[in-house]
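>>> Structure, please.
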Amino acid sequence: MLKLTYTERSFYLECLTLSLEEWVAQRAILALRVGQSFHIEPSTASFLLPADLPGIERLKAEVLLDDGGIIALSSGDADYTEVILRGSWLSDGLEEAVGVFVTAISDLTEFYVHKLWQEAQTCASVMSE
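As a prediction, this is how the structure comes out:
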């Protein structure tokens, strides 16, 4: 399962071993116990990866094998590849810009997405120093 946590300034991507259903159930139980609002709806999320990132071609090959249409890639310009995911948006329902997006695709595709995102973060950190 991929989990994208959105904050006011950025997002963080994690690859979790729990199933989507288990994670959502745990999150719902937590919200119930602490008295927090809980809102869930079908949604999409997207983020950019550098088009010249080593391994991006392997991700493109994996996406072609995906039957479910949960993940798509778009080459909008020469510098970046957009990763588009279908899944569920979870929030407290009050501030829609802050929340968690979760989706489940094949383990191998999740691995490549997470690895490439981590590499992109490393590249961005090195460039900003």
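
>>> can we go C-alpha only for contacts and neighbour counts from here?
Will do.

>>> Just say helix, strand or coil for residue 53.
Secondary structure, DSSP: H, G, I helix; E, B strand; the rest coil: residue 53 is coil.

>>> Hmm, it is touching residue 120, no?
Yes - contact criterion C-alpha atoms under 8 Å: residue 53 and residue 120 qualify, at 7.4 Å.

>>> Helices of this protein, start to end?
For the chain, the helices defined by DSSP state H occupy 20-34, 56-65, 107-128.

>>> Next, the angle from the longest one to helix 56-65.
Interaxial angle of helix 107-128 relative to helix 56-65 (axes from the mean of the first three to the mean of the last three C-alpha atoms, to 10 degrees): 150 degrees.

>>> List the buried residues of helix 107-128.
Of the residues in helix 107-128, 109-117, 119-120 count as buried by neighbour count, 16 or more other C-alpha atoms under 10 Å.

>>> Include distance to residue 9 when you put those into TSV, please.
Putting the buried residues of helix 107-128 into TSV (distance: C-alpha to C-alpha, whole Å) gives the following:
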residue	distance to residue 9
109	26
110	24
111	25
112	24
113	21
114	20
115	22
116	21
117	17
119	20
120	17
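
>>> I have a second one here; can you model it like the first so I can compare?
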Amino acid sequence: MLKLIFTENGLYIEKLDIGIDEFINTRVAIARCASQPIAIAISSASMLLPNGVPTLTELVMAINQEAMHQIAINLVDSDCVEVSIARGHWITSTPDAETGIFAVTLSDRIESALFKLWQFSMVLLPLSK
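Below is the predicted model of the structure:
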């Protein structure tokens, strides 16, 4: 399972070894214990990631070989691609929040490739400043 955390400061991705149902149930239990509101909806997510790096090729090959139609990759410019995931769970404190967690289960190969691509993008960030 991938956990994409959208914050005011950017995107963070974690690869978890639990199922999505267990993850959501835990989040609901934590919110209930903390008396905090929680909103969960089926949604989509998009992220900008670097173009022209080997890890992107690995992701594209995995998507094509597995006929995974849940993910689309679109060229934004010479430096970036937009990776869109069609269906996952958006978890926030309010339904209209712009920050929150997008949880999705994909194949292990695609999750690993997407996670590596995001890690690579984190290495590139200091170079672009």
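
>>> right, and the helices of the first structure - which one's nearest residue 45 of the first structure?
The minimum distance between residue 45 of the first structure and those falls on helix 107-128, with 13.1 Å, by C-alpha to C-alpha.

>>> And for the residue lying closest to residue 118 of the second structure once chain neighbours are set aside, the neighbour number?
Closest residue in space to residue 118 of the second structure, ignoring its immediate chain neighbours: residue 49 at 6.6 Å, by C-alpha to C-alpha, 6 or more residues apart in numbering. As a burial measure, residue 49 of the second structure scores 23 neighbours (other C-alpha atoms under 10 Å).

>>> now the helices of the first structure in a markdown table, with distance to residue 75 of the first structure?
A markdown table is the format used below for the helices of the first structure (distance: least, C-alpha to C-alpha, whole Å):
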| stretch | distance to residue 75 of the first structure |
| --- | --- |
| helix 20-34 | 28 |
| helix 56-65 | 11 |
| helix 107-128 | 16 |
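
>>> right, and those helices - which one's nearest residue 95 of the first structure?
With C-alpha to C-alpha as the criterion, residue 95 of the first structure lies closest to helix 20-34 of those, at 15.7 Å.

>>> in the closest one, what's buried?
Quick answer for helix 20-34 of the first structure (16+ other C-alpha under 10 Å): 20, 23-24, 28.

>>> In those residues, find the pair that's most separated.
Farthest pair in the buried residues of helix 20-34 of the first structure (C-alpha to C-alpha) is 20 and 28. Separation: 12.2 Å.

>>> wouldn't residue 1 of the second structure be in contact with residue 22 here?
No - judged on C-alpha under 8 Å, residue 1 of the second structure makes no contact with residue 22 at a distance of 10.6 Å.

>>> Now residue 46 of the second structure: closest residue in space, sequence neighbours ignored.
Of all residues not flanking residue 46 of the second structure in the chain, residue 84 sits nearest, at 4.2 Å (C-alpha to C-alpha, 6+ apart).

>>> Quick one: residues contacting that neighbour.
Under the criterion of C-alpha atoms under 8 Å, 6 or more residues apart in numbering, the contact list for residue 84 of the second structure reads 44-47, 71-73.

>>> filter those to the buried ones?
By 16+ other C-alpha under 10 Å, the contacts of residue 84 of the second structure give 44-45, 47, 71, 73 as buried.

>>> With that, I have no additional questions.
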